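**Q** Can you look at this prediction? I've put the sequence above it.
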Amino acid sequence: MLVLLPPSEGKAASGRGAPLKPEALSLPGLAEGRAAVLDELVELCVSDEEKAREVLGLSEGLRGEIAKNTGLRTAGARPAGEIYTGVLYDALDLATLDAAARRRARERLLVFSGLWGAVRVDDLIPSYRCSMGVKLPGLGALGAYWRTPMASVLPEAAGEGLVLDLRSAAYATAWKPKGEVAERTATVRVLHAPTRKVVSHFNKATKGRIVRGLLQSAAAPKDPAELVETLRGLGYVVEPKAPARAGTAWSLDVLVDEIH
C-alpha cells in the first residue's frame, strides 16, 4: 500500500545536524527535477526578496520565510515526518507510533512537495517554503513542472498494491494515476454526516487519524474494496463509489458525526 499525503504549509524549524544531501533522498528519479527547483528557488530568494515574496505568495509577516529558503543548502536537515506539522500531521502523530507502525510509515507514506516532488517521511530535509501552487519565473507552475518526472517515477513507487490518495487538489496536479494504477487507487472525502459538507480542519484531522489507524493495524488492503472493509473494521462509516469506467479511481466518502 502506498499513501499519498500533502505536506503542511507550516513547518518545524530545520535541524541542527548535517545539511541536506540530495543524493540520499528517496525516489532518485526525481533528483534532476529537485536540483532545478532548488537552484531557482534559492537564487530567487537571494537575489530579489520582493520578487520572491510575490512569487511565493507570502504576506509581509511571513517575509522571514524567504531567508529560510536562502539557506536551504546549509541548514540542518531532519526527517520529513518531523518537518511537516499542521492538523493532519498532528493527528497522525508519527512520533508516538510503535516500532512496527513506524516501519510501515517509512515504507508506505509519500509526502508530495513543490520543492522536492515527493519524499518519504524518513528522508532528511531542511525546513522550506515552496508550495505546489507556486509559479517560478523560469520553471513555471510547479504542479505542471513535476508531471513529467512523476509520470515515470510514481507508477514504480506504487508497485502492484493499493494507492490511497489523500492529497489536496494543488498537489494532485503533479501526478494523476492512470490505467490499471488508477483502478487500484482510492481518494477520500471526509464529510460531516449531518450536513454532508467537507470542513477543512475536520477533513485534515480525520485523514490523519485514518492513516494512523491503518499504520497501527496489521491490515494490508490490496485494493479499494478491501480498504473499505478495513476502514469499516476501524470504526469508520464509509460510502464507496466504484469507478464508472475503466482507468479511473475509486472515491470513498467517510462520514463522521462530530467535528473535532
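**A** Cool, the structure landed. Given the structure is predicted, the values throughout are model-derived calculations rather than measurements.

**Q** contacts, neighbours, all on C-alpha from now
**A** Fine.

**Q** where along this protein do the helices fall?
**A** 31-47, 49-56, 64-70, 80-83, 87-92, 99-108, 142-145, 147-158, 169-172, 179-183, 200-216, 224-233 (DSSP state H).

**Q** Setting aside sequence-adjacent positions, which residue approaches residue 164 most closely?
**A** residue 3 (4.7 Å; CA to CA, 6 or more residues apart in numbering).

**Q** I figured the one you found was touching residue 108, is that so?
**A** Yes - taking CA atoms under 8 Å as the definition, residue 3 is a contact partner of residue 108 at 5.8 Å.

**Q** The closest residue to residue 114 other than its chain neighbours and residue 193, how far apart?
**A** Distances taken as CA to CA, 6+ apart put residue 132 closest to residue 114, at 4.0 Å, once the chain neighbours are dropped. As for residue 132, its distance to residue 193 is 31 Å (criterion: CA to CA, to the nearest Å).

**Q** Put this next to the first one:
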Amino acid sequence: MLILLPPSEGKTAARRGHPVDLAALSFPGLADARSEVMTALSKVSAHEDASAVLGVGGSLLDEVRRNIGLRDAPAAPAHAVYSGVLYDALGYRSMTVTQKRKAEAAVVVISALWGAIGFGDAVPAYRLSMSVELPGTGRLAGFWRRHLAEVLDERARDSLIVDCRSSTYATVWAGPPERSVGVNVFQERSGRRTVVSHFAKHTRGELARHLLTRRGKQPGTAEQLLRAAGERWTCELEPSSGRKAAQLNIILPGT
C-alpha cells in the first residue's frame, strides 16, 4: 500500500540537527532536481518581492526568509516537520513502534521543494507551494511532473495507491487508474452533499491512521479499501473508468 499525502502549509522547524542530505532522502534520483529548486527558492526568498512571487502574505515574511538558509538549517523527520489538520489527525507520535514502521514504509509526501519524500526523511522547514513559478525553474507543478513519473512508478509497483492529496499536488503524478483510489470527503445534510475542505483534511488524516493502525492485512484493492474504510465511516466506491482512478467517497453526517 502506498499512501500519498500533500504537505502542510504550516511546518514545525527543527531546533537542532544536521542539515538536509539530499542524497540520503528517499528517491535519490531526484537529488539534482531538488538542488535546483532549493537554489532557485533561496535566491527568490532573498529578494524584496519574495512574498509576491511565493504568493504569501506579509505575516509570513519570517518563513520566507528562512528559505534563504535551507541548506544549513536543521532537519527533522518529515512526520515531525509537517503539521496541521491532516497530520494532527494522522497522529504519528501516538502510534506504536510497529505502526510507525508501517507509516514510514507506506507514506510518501508530495512536495513542491522535494518532489516526493518518505515519512521518515529528514528535511528543514520551508515555505513553498506547488502553484508557484520560480524564475529559471518554471511552474513547479510542471517541473515535478517531468521528474516524478519514473521514481513513483517504480515505488508504486503493484501496490494499491491511496491518494489523499489535494488537487494542486495530485496533478504532478497519477498512478495506474486500476490501482489508484482518490479520497473524497462529503458532508450530508437533509439528503444534500457538500464538499467540506477542513473536514476533508482531517478525515483523510484519520483514514491514513486507520489504515496504518488497524489489525489485519493492508488493503490491496479498491474494494478492500472500501471495506477497511467502512469499519469507521459511511462510504461508497466509484469504480475506475478509463483513465480515471476509482474514488472512495467518505460521507460525514451533517451537524
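**A** Looks like it arrived, so ask away. Every value quoted in this text rests on a predicted model; they were computed, and no experiment measured them.

**Q** thinking again about what came up before, what about the residue nearest to residue 164 of structure 1, how many residues close to it?
**A** 20 (other CA atoms under 10 Å).

**Q** do residue 36 of structure 2 as well
**A** Residue 36 of structure 2 has 13 nearby residues by other CA under 10 Å.

**Q** how far away is it from residue 209 of structure 2?
**A** Counting by CA to CA, the gap from residue 36 of structure 2 to residue 209 of structure 2 is 33 Å.

**Q** Can you find the partner of residue 151 of structure 2 in structure 1?
**A** Matched by TM-score structural alignment, residue 151 of structure 2 corresponds to residue 153 in structure 1.

**Q** these two touch, right, its match and residue 29?
**A** Yes - using CA under 8 Å, residue 153 of structure 1 is in contact with residue 29, at 6.0 Å.

**Q** and the match of residue 151 of structure 2, what does it touch?
**A** Contacts for residue 153 of structure 1 (CA atoms under 8 Å, 6 or more residues apart in numbering) come out as 27, 29, 30.

**Q** Pull the number of nearby residues for the second one.
**A** In this case it means residue 29 of structure 1. Using other CA under 10 Å, residue 29 of structure 1 has 13 neighbouring residues.

**Q** One more: residue 186 of structure 2?
**A** Residue 186 of structure 2 is flanked by 21 other residues according to other CA under 10 Å.

**Q** give me every residue that touches it.
**A** So residue 186 of structure 2 contacts 193, 194, 195, 196, 200, 249, 250, 251, 252 (CA under 8 Å, 6+ apart).

**Q** Among those residues, which one sits closest to residue 17 of structure 2?
**A** Comparing these against residue 17 of structure 2 with CA to CA picks out residue 200 as the nearest, at 33.2 Å.

**Q** quick one: the nearest residue to that closest one once chain neighbours are set aside from residue 148 of structure 2, how far?
**A** Take residue 200 of structure 2 and drop its neighbours on the chain: the residue closest to it by CA to CA, 6+ apart is residue 185, 5.1 Å away. Distance of residue 185 of structure 2 to residue 148 of structure 2, computed by CA to CA: 26 Å.

**Q** Tell me which of the two has more neighbours.
**A** For residue 185 of structure 2 versus residue 148, neighbours defined as other CA under 10 Å are more numerous around residue 185 (23 against 19).

**Q** Tell me which residues touch the more buried one, please.
**A** Taking CA under 8 Å, 6+ apart as the test, what residue 185 of structure 2 contacts is 195, 196, 199, 200, 203, 204, 249, 250, 251, 252.

**Q** list the contacts for residue 147 of structure 2?
**A** Applying CA under 8 Å, 6+ apart, one finds that residue 147 of structure 2 lies in contact with 30, 33, 115.

**Q** ok, and these in structure 1?
**A** Among these, the ones still in contact in structure 1 (both residues aligned by TM-score structural alignment, their matches' CA atoms under 8 Å) are 30, 33.
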